[in-house]
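This is a predicted model, with the sequence first.
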Amino acid sequence: MPFRRRKNTAAIPRTVPAFEHIVTEASDSFLWRLDDYPWERNVWNFHPEYEIHLLRKSSGVVLVGDHIGEFGPGYLTIVGGGLPHDWVTAVQPGELIGGRDIVLQFDPERLRGSAGLLPELRELEPFLERSLRGMVFHGQTALDGAELMETMGEVRGLARFRMFLELLDLLATTDEYELLSSPDFSPLLDAASLDIIQRSLTYLFQHFAEDLKLPEVAALAGMSESTFSRFFQKNTGNSFSDHLAKLRLWQACKLLADTEIPITDICFQVGYMNISNFNRAFLRKHKMTPSSYRKLSRQRLALRA
């Protein structure tokens, strides 16, 4: 099906995403910001500054480098400079999620440049290196980090800077984290490429539950199938089919955990054409069957109650 025949293609902007310039106040050494969702900077973007990002509300798909995963309230991550990222929540037209995100952005070279006078800052270097792949935190670290980021919004000046250093120390010394992007991920970080990738990722997120094919999205990108396939792999770290499967299985997991919809119906709702392919893909990704995943989700929910 040609791209132009979709009824809601107007929802996919064709604006070229600008390189994001992070501007801090003259009196601040880092930026702290409370964001609604969606807004104009909620796109697949990159910048040289490091970003500590707290998802306070809602759930959705996280894209960090070549990593595709799921986030929920309390999801705390850091993304190193130059690593593309986006956190996508499905919203209805006109819907606004107030205060979904707290964003903290800082220039690592300021820290490195200050290490001559404050040598303790050199202890952060291994953490800064790890962060170049993106890190997500869990357990008590995520809880304590979220509390610090929330409290930062209530103070200014030295009090906020003290909490910033406390947060860096917390994240740098914990072992409650996972690395996100693979070490060999190396996208083409120019505006034209980002424009194509952003439109493609948006379209995939909007239509992954349909019978979506590579030629359709290649047409959106204005490329041949073979050229787009290579381009998509280079700039997302995933093949087109793998990316599509990850989105479908993410949605399947939500439906398995949160609803009583029969597994066969879920299979078709998320875009699979037959139950055998769905079961096979689910088992390969999660090392268990959909029915086992649903049972385990119920058990975890009961333990939290």
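That came through fine. Residues are numbered from 1 along each chain as shown.

going forward, measure contacts and count neighbours with C-alpha atoms only.
Fine.

Quick check: which element contains the residue nearest in space to the middle of the chain?
For the chain, the residue lying nearest the average C-alpha position, counting by C-alpha atoms, centre = their mean, turns out to be residue 62 (2.3 Å). Assigned by DSSP states H and E, residue 62 falls within strand 60-64.

For residue 54, I want the exact helix or strand it lies within.
Applying DSSP H and E as the criterion places residue 54 in strand 50-55.

Tell me the secondary structure at the closest residue to residue 150 other than its chain neighbours.
Counting by C-alpha to C-alpha, 6 or more residues apart in numbering, residue 102 is the residue found nearest to residue 150 once chain neighbours are left out, at 7.7 Å. The local conformation at residue 102, judged by DSSP: H, G, I helix; E, B strand; the rest coil, is strand.

tally of neighbours for residue 102?
Burial measure for residue 102: 21 neighbouring residues, criterion other C-alpha atoms under 10 Å.

related to what we said a few turns ago, you'd agree the residue nearest to the centre of the chain is up against residue 72?
No: with contact defined as C-alpha atoms under 8 Å, residue 62 and residue 72 do not form a contacting pair (9.7 Å).

Who are the packing partners of the longest helix anywhere in the chain?
Counting residues, the longest helix found in the chain (DSSP state H) is helix 240-258. Packing contacts for helix 240-258, counted by 3 or more C-alpha pairs under 8 Å, 6 or more residues apart in numbering; DSSP states H and E, involve strand 67-71, helix 225-236, helix 263-269, helix 290-304.

Same list (those) but as JSON lines, adding distance to residue 33 and mean neighbour count.
Putting the helices and strands packed on helix 240-258 into JSON lines (distance: least, C-alpha to C-alpha, whole Å; neighbours: other C-alpha atoms under 10 Å) gives the following:
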{"stretch": "strand 67-71", "distance to residue 33": "19", "mean neighbour count": "19"}
{"stretch": "helix 225-236", "distance to residue 33": "27", "mean neighbour count": "18"}
{"stretch": "helix 263-269", "distance to residue 33": "37", "mean neighbour count": "18"}
{"stretch": "helix 290-304", "distance to residue 33": "31", "mean neighbour count": "14"}
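
Use this one as the comparison:
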Amino acid sequence: MKAIYEDVSHDKNNTIKVYEYLKPSFETPLHFHPEFELVYIIKGRGIRYVGDNLSNFKEGDLVLLAPNISHCWMDAADYSGECHSIVMQWVPDVLHDLAEFSEFENLFEQARRGISYTGTFSNRVFPLLESVLQSNGIARLQKFIDLLSQLQAEEKYTLLKSGLLANKTNLKSLNRLNIVYEFVKRNYASKIYLQDVADAIHLSKEAFAVFFKRHTQKTFFVYLNEFRIARACSLLKDSDTSITQVCFNCGFESLPYFHRQFKRLKGRSPLQYKKQFQ
């Protein structure tokens, strides 16, 4: 699967583009574009990539991204429902040069790392997102400004990417990263050797290790463990699969090692994590 530079089409009658994404899966590969983007998940769950960050997403998640951050959403392996979201995009130069938008400077600056909102706040702004979607012209712009004001005022949020990775990764590197991500998605339940992944993007094992660390600020096996733990979290939350079976289904060969990695990344044991969702 090739990474794409997304050429976002714009409505000549609306500065703010808003649409509903409703498909059997989140199928857009890792990509970037020069527009800001706000995404609200109505239905779906899985793993989200924002720059060098990998994390779970679920219904009710809201993410604001600055231009040129590489990103994509991927369905959980055990999720079979429809994928539904509201997506809002706008070109910064159109609005951000206006003096009135200076009050949102901090919001736009933090969006360079990707801002994630969850819980009661994202659910509270959902009706406003819908009203932006259903309006046009000046009415849409007014509701959009109201939405930015609420995002700016909210104090509970998470910054996603580390800030060490440049927002815009060149297309050739994105293509390679996409191949690596797809390789892991297909093979995470099995033993993965570094040489196998390096061969997939036609690099030596040593060159691949340097390439991956440079573009993600982490080693490949740290990323692989994060991916496997993210998959394990989905299974622990949404199925009756035993912790031992989750361990081996997600590619871990040792139950003690699985427990150590899970606690390191999630701050609690798999059993504690599972209990909080029962």
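That came in fine, so what should we check first? The model shown is predicted, which means the values in this text are computed figures rather than measured ones.

Looking at structure 2, name the residue matched to the residue nearest to residue 150 of structure 1.
In structure 2, the residue equivalent to residue 102 of structure 1 is residue 86, according to TM-score structural alignment.

does that match really touch residue 37, like I thought?
No: using C-alpha under 8 Å, residue 86 of structure 2 is not in contact with residue 37, being 10.4 Å away.

quick one on the thing from earlier: okay if I get the helices and strands packed on helix 240-258 of structure 1 as JSON lines plus distance to residue 39 of structure 1?
Written out in JSON lines, the entries for these read as follows (distance: least, C-alpha to C-alpha, whole Å):
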{"stretch": "strand 67-71", "distance to residue 39 of structure 1": "18"}
{"stretch": "helix 225-236", "distance to residue 39 of structure 1": "22"}
{"stretch": "helix 263-269", "distance to residue 39 of structure 1": "28"}
{"stretch": "helix 290-304", "distance to residue 39 of structure 1": "33"}
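
Residue 157 of structure 1 is nearest to which of the ones you listed?
Of all these, the one in closest proximity to residue 157 of structure 1, counting by C-alpha to C-alpha, is strand 67-71 (31.4 Å).

mean per-residue distance, that closest one to structure 2?
Averaged over the aligned pairs, strand 67-71 of structure 1 sits 0.7 Å from structure 2 after superposition, using mean C-alpha distance after the TM-score superposition for structure 1.

Quick one: map the residue nearest to the centre of structure 1 onto structure 2.
Using TM-score structural alignment as the criterion, the counterpart of residue 62 of structure 1 in structure 2 is residue 48.

In contact with the closest residue in space to that match that isn't next to it in sequence, which residues?
Using C-alpha to C-alpha, 6+ apart and skipping the chain neighbours, the partner closest in space to residue 48 of structure 2 is residue 73 (4.5 Å). Residues touching residue 73 of structure 2, when contacts are defined by C-alpha atoms under 8 Å, 6 or more residues apart in numbering, comprise 26, 27, 28, 46, 47, 48, 49.

what's the helix or strand containing residue 73 of structure 2 aligned against in structure 1?
For residue 73 of structure 2, the enclosing helix or strand under DSSP H and E is strand 71-75. Following TM-score structural alignment, the partner segment of strand 71-75 of structure 2 in structure 1 covers residues 85-89.

can you pull the buried residues of that stretch?
Under the neighbour-count criterion of 16 or more other C-alpha atoms under 10 Å, stretch 85-89 of structure 1 has 85, 86, 87, 88, 89 buried.

Mind telling me what residue 122 of structure 1 corresponds to in structure 2?
For residue 122 of structure 1, the residue aligned by TM-score structural alignment is residue 102.

Next one: its match from residue 151 of structure 2, what distance?
Computed with C-alpha to C-alpha, to the nearest Å, the distance linking residue 102 of structure 2 and residue 151 of structure 2 is 14 Å.

quick one: the equivalent of residue 143 of structure 1 over in structure 2 from residue 278 of structure 2, how far?
If you follow residue 143 of structure 1 across to structure 2 using TM-score structural alignment, you land on residue 123. According to C-alpha to C-alpha, residue 123 of structure 2 stands 22 Å off from residue 278 of structure 2.

Relative to residue 183 of structure 1, which of the helices and strands packed on helix 240-258 of structure 1 is closest?
Distances from residue 183 of structure 1 to each of these were compared using C-alpha to C-alpha; the minimum, 11.1 Å, belongs to strand 67-71.

Now the element after that closest one, going C-ward?
Taking DSSP H and E as the definition, the helix or strand that follows strand 67-71 of structure 1 towards the C-terminus is strand 75-79.

in the superposed pair, what's the mean gap between that following strand and structure 2?
Mean for strand 75-79 of structure 1 is 0.6 Å (mean C-alpha distance after the TM-score superposition for structure 1).

So which elements touch that strand?
Using 3+ C-alpha pairs under 8 Å, 6+ apart as the contact test, the elements touching strand 75-79 of structure 1 are strand 50-55, strand 135-137, helix 139-152.

what's the average distance of the last one to structure 2?
Its aligned residues in structure 2 lie a mean 2.1 Å from helix 139-152 of structure 1 after superposition (mean C-alpha distance after the TM-score superposition for structure 1).

residue range for whatever helix or strand comes next after that helix in structure 2?
With elements assigned by DSSP H and E, the helix or strand that comes after helix 139-152 of structure 1 is helix 157-173. Helix 157-173 of structure 1 corresponds to residues 137-153 in structure 2, going by TM-score structural alignment.

Which neighbouring elements make contact with the strand holding residue 54 of structure 1?
On a contact count with 3+ C-alpha pairs under 8 Å, 6+ apart, strand 50-55 of structure 1 meets strand 75-79, strand 97-106.

what sits up against the first one?
Think strand 75-79 of structure 1. Around strand 75-79 of structure 1, the neighbours that count as contacts under C-alpha under 8 Å, 6+ apart are 50-56, 64, 85, 131-138, 142, 145-146.
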